[in-house]
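1. Sequence below, structure please.
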Amino acid sequence: MIKAHSLLYSIYICLLVSIVCGALLFFSNLYNQLNLYYNLQEELYFHNQSLVNFALESRDTLPILDPEEKTGIKGSYETKPYGILNLLLVQSKTNKDTIQSAHLIGLHTKNKTALFLTNFSKSVSYTGLVKLIGDNALPSSHIETAHITNKTNDLYIEGKNSVSENQLPKINPNFKKIFYNTQTDKTNLSDVDKPKDSLYFNSFFNATKEVYLNSIVANMIFKGNFILRSKDSLHIKKNTVLEDVILIAPKITFESGFKGSVQAFASERIELEQNVILNYPSVVCIYNETVDESRIKIKKECKITGAIVLFGNTNEMIDKNCMEIDENTLLFGDIYCTGKLFLKGKVHGSVFTNRVFYKTESASYNNTISDIEINAKKRPTYFISIPIFDSKNVSHGIIKKVL
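-> Down below sits the predicted model:
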């Protein structure tokens, strides 16, 4: 005879077993769902990466592809300009999920030029320690010695030397377009979504926001798809964070100690105070086609990875358009100057200029260089330069992933 309490125990045990079995089935189903989810995420990721590689080869915008038979993933991409750079936007999606990626892309450089100095003035001379590593195109194959200071003169050249032409290679026409064609959503800062912790962010999959600012930019963080513009000047304080944004104003100044990555475009003046660091890919550019003066001034201890460009003036206006780069500065990239260039730092890349000059406290000497190093070989073959020239039949590569 079964006692009542034994039957009750059996019911409890059966209930407990059913709960445990139900829990096991639930967790097994949950594990399977998570496994399917992560497998899909992995497939979306690999699909997106494959589409990026395909886009770098084809370069043209691709409409939405038919979904793959096994995974049902649809893919699409487009390219569009962002400043002087190109932006690659890639999407891989299913009915339930989407993976997006955005990349700044450019061209692999094959340029081995160290110094290109146009041939419509006297031959170049040097004083102090000068290193030119790479191919050089100069007004004359002979570099004269100038006895200006009491320093020992030492010239080190490695590469081919040739006589230059009487004009610089033509600059990429997209530089000029930046100053005229900007298809953006123009707005005031007060109309931009209220930031959290002073952070303004705009995805590269959104329309570019063009924000008008007052002269002084301080205690703000701008990241992503922004053009910051002023009708007069922009003074960027060191406590400002700028990442992958574009600056446009007649005058732009970066306070000593600033760090960021920007494309800065001006018509009159750009100045980098001491110890400014502009990370890759950054551009410092002036376009001046007027009779007024323009100037790029880069002070001591600055580091720039990208390009420094001054263009637009005629040959008659060379002396009114000046680029000055002080000692202990480092540029990893290229210089293009249709005016005159005073260079005291190091360039790991190429220099193209109409004229160089050297100045002391009491005098200035045209087509003279002193205590500089221009080394095209320190720019590795995998480095993707800012597209100063409109190159064709050159492979594309990713400069930076921005999303």
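2. CA atoms for contacts and neighbours, from now on please.
-> Will do.
3. Helix or strand next in line after whichever strand or helix holds Leu331, which one?
-> In the assignment (DSSP states H and E), Leu331 maps to strand 330-343. Counting by DSSP H and E, the next helix or strand C-terminal to strand 330-343 is strand 346-347.
4. Another sequence for comparison is provided below:
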Amino acid sequence: MLKASALYMVIVIALVIAIFSSSLIATAYYYRLEYQKNIRLGKLETNLHSGISMVLSASYPANQNGLEQRVDLFGEQNDSLLLRKEKWGIFEVGTVRSFVLADTLKKAFFVAEECTKDQTALYLSDEDRPLSVSGSTQITGDAELPKAGIKEAYVDGKPYAGKKLVDGKITDSSRELPKLNQSVLDDLEKYFADSLAEQEEIRDTLINSFFSEARIIRIPKSQPLISNRFIKGKIVLLCDTVLTIGENTELRDVMVFAPAIVVKEGFKGSCQLYARDSVVAAAKTVFEYPSAIGVLRKSDNGQPRIELGSECRFSGVLFSWERKRSELQTIISLGKDALVKGEVFATGFVKMAKPLTIDGRVACNRFIIQTPSTLYENYLIDITINRKRRSKYYLSSFLFDRKSPKQILQWLN
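-> Below is the predicted model:
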């Protein structure tokens, strides 16, 4: 006869076998779920990259109304994308969502143009006068200059100290600056004419995703000041009077439109500032890449200007524009020891305080340099303009209409 303990042992062994078998079945089940999840994730990532390539293609235009477009990649109803590309100041912003049922991957990014083929460091309109260089001036890169050419000059008893007047190819410029992209300018003009945006008091922190609709906020005329604020994302700030941006304010990716804008010392951020009359940035302000400051002239009154104070650091695009050349042309003024990495374009004058460094490209009708004793026109004194020192990863704005391939300027999420 079997002992009673034998039955107990059989039950224990059966229980162990059952637990082990159940574990194997559960492991196989969850392994299959994870495997299927990884397959879906890989498929979503592949579709996401396909969507990004579509948005970057020249055949995919920016949508003026900002609506998302649904795309079925293979017509099988299981590879769906939501695409959107719209203008954001002098750049474009793209969003891509790849989804299968409840699984979604998404990316938002700024879009800009390649500019590696353009090796121009300096463009000076031909006004029948030469460009004179003195002191420690260095021009590295190609230069388009008046037919009168470039020459050395003595200023304050100091000769030109360099070995080459231009370290690059010299060609003749025309009497006019290259045309800017009018459609980009027209889109900026629409914000100045916006009369529907409602006034709103901005909280300490304001963030709006680029997957959402743009928030357009009008700053009250009674208090045209942004101070001690953090503002980021798809936000447009409008003001009907002179707007002051305080030193304790940080702006990220937002656009600002006002008749005039004053940026206080200590400001640091990356944004786009546009004005009718002037944008004045105090000393030691820092504008990180990709920033933009533009003045768009509307009337013949005054002399619209952009002014960067001494020791400013600016990375991006500085430009002034007027439809027709006036007697008092627009002016971009760069302070002593300022550093600009990017592009400076003035449909008028560029005024410089020596010493000054521009890593990139500058284009204007005339240069102005003020010394304690004299005002010099079309002189460069202790000025460094170096196209080769600008980063090879720098991307330019559609404002300059190069018709170059589009690339991702910055990820936004």
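5. What TM-score do the two superposed chains give?
-> For this chain pair, the superposition-based TM-score is 0.88 by TM-score structural alignment, normalised by the length of the first structure; 396 aligned residues with a Cα RMSD of 2.8 Å.
6. Which secondary structure elements does the strand holding Leu331 of the first structure sit against?
-> strand 303-311, strand 321-325, strand 346-347, strand 350-359, strand 368-375 (3 or more Cα pairs under 8 Å, 6 or more residues apart in numbering; DSSP states H and E).
7. one more time with 7 Å
-> strand 303-311, strand 321-325, strand 346-347, strand 350-359 (3 or more Cα pairs under 7 Å, 6 or more residues apart in numbering; DSSP states H and E).
8. Tabulate those (JSON lines), appending mean neighbour count and distance to Leu272 of the first structure.
-> Shown next, in JSON lines, are those (neighbours: other Cα atoms under 10 Å; distance: least, Cα to Cα, whole Å):
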{"stretch": "strand 303-311", "mean neighbour count": "24", "distance to Leu272 of the first structure": "10"}
{"stretch": "strand 321-325", "mean neighbour count": "23", "distance to Leu272 of the first structure": "10"}
{"stretch": "strand 346-347", "mean neighbour count": "23", "distance to Leu272 of the first structure": "16"}
{"stretch": "strand 350-359", "mean neighbour count": "22", "distance to Leu272 of the first structure": "19"}
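9. Relative to Ala249 of the first structure, which of those strands is closest?
-> Evaluated over these, closeness to Ala249 of the first structure peaks at strand 303-311, with 14.7 Å, by Cα to Cα.
10. average gap between the closest one and the second structure?
-> Strand 303-311 of the first structure differs from its equivalent in the second structure by a mean of 1.1 Å after superposition (mean Cα distance after the TM-score superposition for the first structure).
11. now that strand: which residue numbers in the second structure?
-> Alignment of strand 303-311 of the first structure against the second structure: residues 313-321, by TM-score structural alignment.
12. Contacts for the matching stretch, please.
-> 284-297, 330, 338-347 (Cα atoms under 7 Å, 6 or more residues apart in numbering).
13. make it 8 Å
-> Contacts with stretch 313-321 of the second structure, where a contact means Cα atoms under 8 Å, 6 or more residues apart in numbering, come from 284-297, 305-306, 330-332, 338-348, 397.
14. can the helices and strands packed on strand 330-343 of the first structure go into CSV with extra columns for distance to Leu138 of the first structure?
-> Output for those, formatted as CSV (distance: least, Cα to Cα, whole Å):
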stretch, distance to Leu138 of the first structure
strand 303-311, 20
strand 321-325, 19
strand 346-347, 17
strand 350-359, 10
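15. Mind checking those strands for the one nearest to Asn111 of the first structure?
-> strand 350-359 (7.9 Å).
16. What span of the second structure is that closest one aligned with?
-> The aligned range for strand 350-359 of the first structure is 361-370, by TM-score structural alignment.
17. how long is that stretch end to end?
-> Terminal residues of stretch 361-370 of the second structure lie 21 Å apart, using Cα to Cα, to the nearest Å.
18. I'd like the distance from the strand holding Leu331 of the first structure to the chain centre, please.
-> Relative to the mean C-alpha coordinate of its chain, strand 330-343 of the first structure is positioned 17 Å out (Cα atoms, centre = their mean, to the nearest Å).
19. list the buried ones in that strand?
-> Within strand 330-343 of the first structure, the residues that count as buried by 16 or more other Cα atoms under 10 Å are 330-343.
20. same question, stretch 167-180 of the first structure
-> Buried residues in stretch 167-180 of the first structure (16+ other Cα under 10 Å): 168, 171, 174-176, 178-179.
21. what's the answer for stretch 137-151 of the second structure, then?
-> Neighbour count says stretch 137-151 of the second structure has 137-147, 149-150 buried, by 16+ other Cα under 10 Å.
22. quick check, nearest of the residues you listed to Ile235 of the second structure?
-> Gly141 (37.3 Å).
23. List the residues that contact the aligned partner of that closest one in the first structure.
-> In the first structure, Gly141 of the second structure lines up with Gly134, judged by TM-score structural alignment. For Gly134 of the first structure, the contact set (Cα under 8 Å, 6+ apart) comprises 112-115, 157-160, 375-377.
24. tell me what the longest helix along the second structure is packed against?
-> The single longest helix within the second structure, with elements called by DSSP state H, is helix 4-56. Secondary-structure packing of helix 4-56 of the second structure (3+ Cα pairs under 8 Å, 6+ apart): strand 80-88, strand 91-100, strand 103-113, strand 406-411.
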